[in-house]
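Trainee: A predicted structure for the sequence below; I have some questions about it.
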Amino acid sequence: MRCQHEMPFGARIENGGVTFRLWGPGARMADVAIDRGSAPPEIHPAEADAEGWWECHVPHATAGTLYRWRIDGGQLVPDPASRQNPQGPHGPSCVVDPKQFEWDHTGWTGRPWNETVLYELHVGTFTPEGTFEAAAERLQHLADTGVTAVELMPVANFAGRFGWGYDGVLPFAPHDAYGTPDELKHFVQQAHRLGLMVFLDVVYNHFGPDGNYLSLYAPGFFSKTKGSPWGAAINFDGPESRQVRDFFIHNALYWLQEFRFDGLRLDAVHAIHDDGPVHVLQELSERVRKATHGRHVHLVLENEDNGYAHLAPGPQPGRFDGQWNDDFHHVLHVALTGETHRYYHDYGDSPMDLLARSFTHGMVFEGSKRREGGAREVVQAAPPQPLPALVNFAHNHDQVGNRARGERLAQLVPPEASALPTLLALLTPAIPMLFFGEEWGAAEPFLYFADWEGELRRAVQEGRKREFGHGEAADLPDPCSSASFDASRPDAAQARSHGGRERLEAIRAALVARRKCITPRQHLLLTGKHSAQRIGERGLAVQWRYSDGQMLSLELNLGPAALQVEPQHLGPVEAQCVFAHRCPANTPRGTWPAWSARWTLGEEITL
């Protein structure tokens, strides 16, 4: 099986050569410049239509041909729809034949959403080599752990040797340092062979600041009336927005069809502004559902405003399967650490009560936008949301990397409590996500790093100092140093240490419990019928209810002293123990040891 996504721009091998197409309504003249190494480029004039589409056919071009577009006889720029830019976004693009890669004829159609156990990783720091090829060699470990879906942080080509990937400028070209398009396809294929889905993090709210040439020939890509925290906002609703919308929708379809990804996670959709009659997110979902019919393809949002209008309990056209639940992370973090600075401020008032609400409702502040500086607006009334439409996590790239020194939560709590955050994320009806290295309790930080140069480098360094200027700026890691990049690589050898093996065994056992007792029951889960009670200062009893009368219960002690619990707050005696942490089998009923959690499943008995 060979796969190629058809799109109206970029380079296409056809008719004994290559046809190049560029949307550049702001250019007076455009030429294709075939790279000839140290010699001047070979120039081929393109012709434009009334809508600003430039087209040129070069008969002797083929797969591997390096080229740029020359704008108005001067500036050489990469193809914005380049499938490969082997020398970075300032270098030439490379013609790629997508049909050179042959996919297995296995009938792989993905896995249903209820089976999803996500594992977020950064390709550059996941292995010492930092490549797709090396990452593929580690997939067996993930399958053995119980992970079912790998989520790659953005791989779109960006400037510099290293970075998080959220400043990509060539959305169709995998970052050159990670490997070739075919090597990324091999990674996806190897995952499928192991029963793993692969999700990709994509950024449709802005372009990076280095290597983006679109304003030279297609200024219509950027809104004249709206902004974003990272610069010019994308034009999804103004004049010429049809071509802009198509560019990003085709990008989603390209990754899902040509690379066979099983899902996309859309970054920061609260920064996608669209006042048109059909929101671009709705149109993207509709197009994806239609193009991938017959496959399990999942669409996930990040939305800091806690909006839920785009969510649905199933793969509906126009809607999304899931959304990252920052509230769960934030309130769990506050309950465990006591930190209440910056955006944790909203969660400092009775965090145990808010944690209870997160267990039963998913989001703590449904539909509540975040104001500048991080604080939430007044909580708005919202209907209960299906818990499986939310993704719970104890760590992710933002919540670790946006700290001054990138500490993981396990480094901020007592050793006896270090496994609890991960276990609590794994064993709720919400979809769980691990952050790479978390499964063995990696101690290495995940820092913010970006290989910027010149004025941009100085601006980022000074910005970090201002952000963490309240006692944290001394010895702050340099975000533009390769040392910060290298320090963010978890040492996989630690998984074989005594502590690493213990943690990994616990995570594997928890995921076995999830697979047996939670995943098969997701379709029976009720909405808005769950409850929780406070037990003393640091305890919670939580009940998740199912339509067949069964109830999943959690007995949680998030404190350093044992709790004695009254019978009315205990589950039925005959309930099956799903999983227990720091709670031995001989523990007396009604005693919850320090830093313990116990899950049971049984028929609810009304007293």
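Mentor: Right, received. Where do you want to start? Residues are numbered from 1 along each chain as shown.
Trainee: C-alpha only now, for contacts and for neighbours.
Mentor: Fine.
Trainee: so which strand or helix has H395?
Mentor: Using DSSP states H and E, H395 sits in no helix or strand.
Trainee: Tell me how many other residues crowd it.
Mentor: Counted with other C-alpha atoms under 10 Å, residues neighbouring H395 total 25.
Trainee: quick one: the closest residue in space to A430 that isn't next to it in sequence from E505, how far?
Mentor: Distances taken as C-alpha to C-alpha, 6 or more residues apart in numbering put P388 closest to A430, at 4.3 Å, once the chain neighbours are dropped. If you measure P388 against E505 using C-alpha to C-alpha, to the nearest Å, the figure is 25 Å.
Trainee: neighbour count winner among the two?
Mentor: Applying other C-alpha under 10 Å to P388 and E505 shows that P388 carries more neighbours, namely 27 against 15.
Trainee: Could you look up the SS state of that one?
Mentor: Here P388 is recorded as helix under DSSP: H, G, I helix; E, B strand; the rest coil.
Trainee: residue contacts, it?
Mentor: Applying C-alpha atoms under 8 Å, 6 or more residues apart in numbering, one finds that P388 lies in contact with N114, P313, G322, P429, A430, I431, Q522.
Trainee: Is the fifth one in contact with L387, as I believe?
Mentor: Just to be clear, that refers to A430. Yes: in this structure, A430 is within contact of L387 by C-alpha atoms under 8 Å, at 5.0 Å.
Trainee: any residues in contact with both of those two?
Mentor: With contacts defined as C-alpha under 8 Å, 6+ apart, the residues adjacent to both A430 and L387 are G362.
Trainee: Could you pull up the contacting residues of A389?
Mentor: With the criterion set at C-alpha under 8 Å, 6+ apart, A389 makes contact with L311, A312, P313, D321, G322, Q323, A430, I431.
Trainee: And here is the other one:
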Amino acid sequence: MSARVNAQELSQPYAYTFGPHPLPDGQTRFRLWAPGAAQVSLVLASDSPIPMRDDGDGFFQAVASCAPGASYCFCIDGALRVPDPASREQVGDVHGKSQVPDTAYRWQTSGWRGRPWTETVLYEIHVGLLGGFRGVQERLPDLAELGITAIELMPIADFPGPRNWGYDGVLPYAPDIAYGCPDELKELVDTAHSLGLQVILDVVYNHFGPDGNYLHAYAPQFFRDDIQTPWGSAIDFRQPQVRAFFAENALYWLREYRMDGLRLDAVHAIDDKSWLREMAAYVRQHLSPDRHVHLIIENDDNASSLLREGFAAQWNDDIHHVLHHMLTGESQSYYADYADHPEARLARCLMQGFDYQGEPSRFRQGKRRGEPTQGIAPSAFVFFLQNHDQTGNRASGERLTTLCADNVAALRAAVALQLLSPQIPLIFMGEEYGATAPFLYFTSFSDPALAQAVRDGRRNEFVDAGHVHEAGTVPDPNDVKTWEASRALPALQQQRNQAWRVFYQNLLRIRREEILPCLDGASALDAQVLGPLAIHASWRMGNGSVLCLYCNLSGSTVTLPAPALERERIIFAGRKMHGRTSRPDTILPQDTFATITPGSP
């Protein structure tokens, strides 16, 4: 197959190995990988089962006449009826029938090719909490005006029940009907592109959820029992059919829904890292070469090698953890790894991305964590102060606006550091309005035993981490009240916190005008500890200019070293420095300011 595709090829339906595929004669081809089954039948609506042909290598295939919207399922060995694991849309929930898709959506932004990665300002969204695909679409103009350039959707693949974070998905090709139909998702993407916004989708390739996954019944080879993950038996990426299933899924979202990129959840739980490199190459081979497509990973192992092999960026947990400790004083759990010399750790994160690059971790009982990051661009690291994990995995789901209620100035200083850094910023929904509504962990499992197991497991997590006092306060994930408590951004709250929005908007304007034009090619110069909770960092930008950030999260004034650069110009004056045109000799408590020095003529 050619390594590149032309425009004519892109206009034709792609022949995916899995899922229903329309044929030129108006019929539809159905395929199922069921190596554990003796026979498989296709069941269309209420019709009699149609025997599927054994195609070898565990595949069964049938061709049938059916219109878009027709429902179907597979019958395994004459007994068990299951949805298509590559279903494009479900009738009802994950246990219901699958539906033949309608591919007639007419795109309005056919000329969209995306944006360079360095222009990215991410905004993480839980689609359900904002009212589904339509609700998110309504928010897009406000986000574009704010200065956001990319929305990142938490997983939307079909999960059991109407409420879930999305990481319990079991049908990775099907948008959950609780959020809307496929065309509504396409319209959301179309509208985003019309406003200059990229759409990044969070995808889960390391596990399936506990309810609605039938693969064990007819394709046990999908899993390996010799490796266990927090979610059960590991997915077996040694199997070529498994590798193809997920690689095609990545291509499906990027091609059929025109997503601008994917965020891959917890890739440290994928045992065969060669598949990640293979997948990255595969999707780029089958997309138009003029598109900007960004692949982002979450990797708790701090394995920087993937950033050199096809992936644009990685979530930077280290910079979050050290700043969270500096802002809140918390040192439990993994924050223990950042409690000593946090200023030096922050300086290293700003200069090198990761703090842990092979050093032993106290939280991991001395196990070494991470790989060197030398030579990797600052923009390869995603810098966040909050996200769904770091907020939602707290017992009470508190946001930093609650945790820092007595230290708001320091929080604002940290936000300025984040948004003006050459690393790529990610804002968690509601931050820009100073939202105080919690973000809790929620589910809606119909099986009482499973709901109880999740309830107990959630509470035991805090006991195991030594937070026995918090375990008794964990809200029931399956209770609808937990979902309701997480509703973010009520209109009244937005009106009360416009000052936060103006703050974010001004910072993002400065980023757009002063930093983005020269971010490509930026590299770290130096970082210094100025005092307790205070640092200075500088970068040589792509045009030769020098960006400097000065951040003091302490309650004391810090003296600055003598200016090392001529023509240093303040581009962001902290809360007590408005009107200044030259760099001061000190940085006041809980303040951040930024300067830029033009490059040599």
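Mentor: Done, it's in. Keep in mind it's a predicted model, so treat the numbers as computed, not measured.
Trainee: Which single one of the contacts of A389 of structure 1 is nearest to I535 of structure 1?
Mentor: A430 (23.0 Å; C-alpha to C-alpha).
Trainee: What does the closest one correspond to in structure 2?
Mentor: With TM-score structural alignment defining the correspondence, A430 of structure 1 maps onto Q423 in structure 2.
Trainee: Structure 1: helices as residue ranges?
Mentor: Remark: helices assigned in structure 1 by DSSP state H are 123-126, 132-136, 139-145, 181-193, 214-217, 241-257, 280-291, 326-337, 351-361, 397-401, 420-426, 454-467, 482-487, 498-513.
Trainee: Those: which one's closest to P154 of structure 1?
Mentor: Of all those, the one in closest proximity to P154 of structure 1, counting by C-alpha to C-alpha, is helix 123-126 (8.9 Å).
Trainee: Output the contacting helices and strands for that closest one.
Mentor: If contacts are counted by 3 or more C-alpha pairs under 8 Å, 6 or more residues apart in numbering; DSSP states H and E, helix 123-126 of structure 1 sits against helix 132-136.
Trainee: The helix it packs on vs structure 2, average offset?
Mentor: Helix 132-136 of structure 1: mean distance to aligned residues in structure 2 after superposition is 1.0 Å, counting by mean C-alpha distance after the TM-score superposition for structure 1.
Trainee: tell me what that helix is packed against?
Mentor: Counting contacts by 3+ C-alpha pairs under 8 Å, 6+ apart, helix 132-136 of structure 1 packs against helix 123-126, helix 181-193.
Trainee: Now do the contacts for A79 of structure 2.
Mentor: Taking C-alpha under 8 Å, 6+ apart as the contact definition, A79 of structure 2 lies against nothing.
Trainee: Report the separation between it and P49 of structure 2.
Mentor: In this view, A79 of structure 2 and P49 of structure 2 are 11 Å apart by C-alpha to C-alpha.
Trainee: Likewise for V203 of structure 2?
Mentor: To P49 of structure 2, V203 of structure 2 is 33 Å away according to C-alpha to C-alpha.
Trainee: same question, F442 of structure 2
Mentor: Relative to P49 of structure 2, F442 of structure 2 is positioned 38 Å away (criterion: C-alpha to C-alpha).
Trainee: Would you format the helices of structure 1 as JSON lines with distance to V58 of structure 1 included?
Mentor: Rendered in JSON lines, the data for the helices of structure 1 read as follows (distance: least, C-alpha to C-alpha, whole Å):
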{"stretch": "helix 123-126", "distance to V58 of structure 1": "35"}
{"stretch": "helix 132-136", "distance to V58 of structure 1": "32"}
{"stretch": "helix 139-145", "distance to V58 of structure 1": "41"}
{"stretch": "helix 181-193", "distance to V58 of structure 1": "23"}
{"stretch": "helix 214-217", "distance to V58 of structure 1": "22"}
{"stretch": "helix 241-257", "distance to V58 of structure 1": "23"}
{"stretch": "helix 280-291", "distance to V58 of structure 1": "31"}
{"stretch": "helix 326-337", "distance to V58 of structure 1": "50"}
{"stretch": "helix 351-361", "distance to V58 of structure 1": "58"}
{"stretch": "helix 397-401", "distance to V58 of structure 1": "43"}
{"stretch": "helix 420-426", "distance to V58 of structure 1": "54"}
{"stretch": "helix 454-467", "distance to V58 of structure 1": "37"}
{"stretch": "helix 482-487", "distance to V58 of structure 1": "41"}
{"stretch": "helix 498-513", "distance to V58 of structure 1": "54"}
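Trainee: Just tell me which of the ones you listed ends up closest to G539 of structure 1.
Mentor: Closest among the helices of structure 1, using C-alpha to C-alpha: helix 351-361, at 7.9 Å.
Trainee: give me the stretch of structure 2 that the closest one matches.
Mentor: Structural correspondence for helix 351-361 of structure 1: residues 342-352 of structure 2, per TM-score structural alignment.
Trainee: mean per-residue distance, that stretch to structure 1?
Mentor: Stretch 342-352 of structure 2 differs from its equivalent in structure 1 by a mean of 1.1 Å after superposition (mean C-alpha distance after the TM-score superposition for structure 1).
Trainee: Please identify the buried residues of that stretch?
Mentor: Buried residues in stretch 342-352 of structure 2, counted by 16 or more other C-alpha atoms under 10 Å: P342, E343, A344, R345, L346, A347, R348, C349, L350, M351, Q352.
Trainee: for stretch 546-553 of structure 1, same thing?
Mentor: By 16+ other C-alpha under 10 Å, the buried positions in stretch 546-553 of structure 1 come out as Y546, Q550, M551, L552, S553.
Trainee: Which of those residues fall in strands?
Mentor: With strands taken from DSSP state E, the overlap with the buried residues of stretch 546-553 of structure 1 comprises Q550, M551, L552, S553.
Trainee: of the residues you listed, closest to H330 of structure 1?
Mentor: The shortest gap between H330 of structure 1 and any of those belongs to S553, at 22.3 Å (C-alpha to C-alpha).
Trainee: ok now do that closest one, which residues does it touch?
Mentor: The contact partners of S553 of structure 1, taken as C-alpha under 8 Å, 6+ apart, are A541, V542, Q543, W544, G571, W599, T600, L601.
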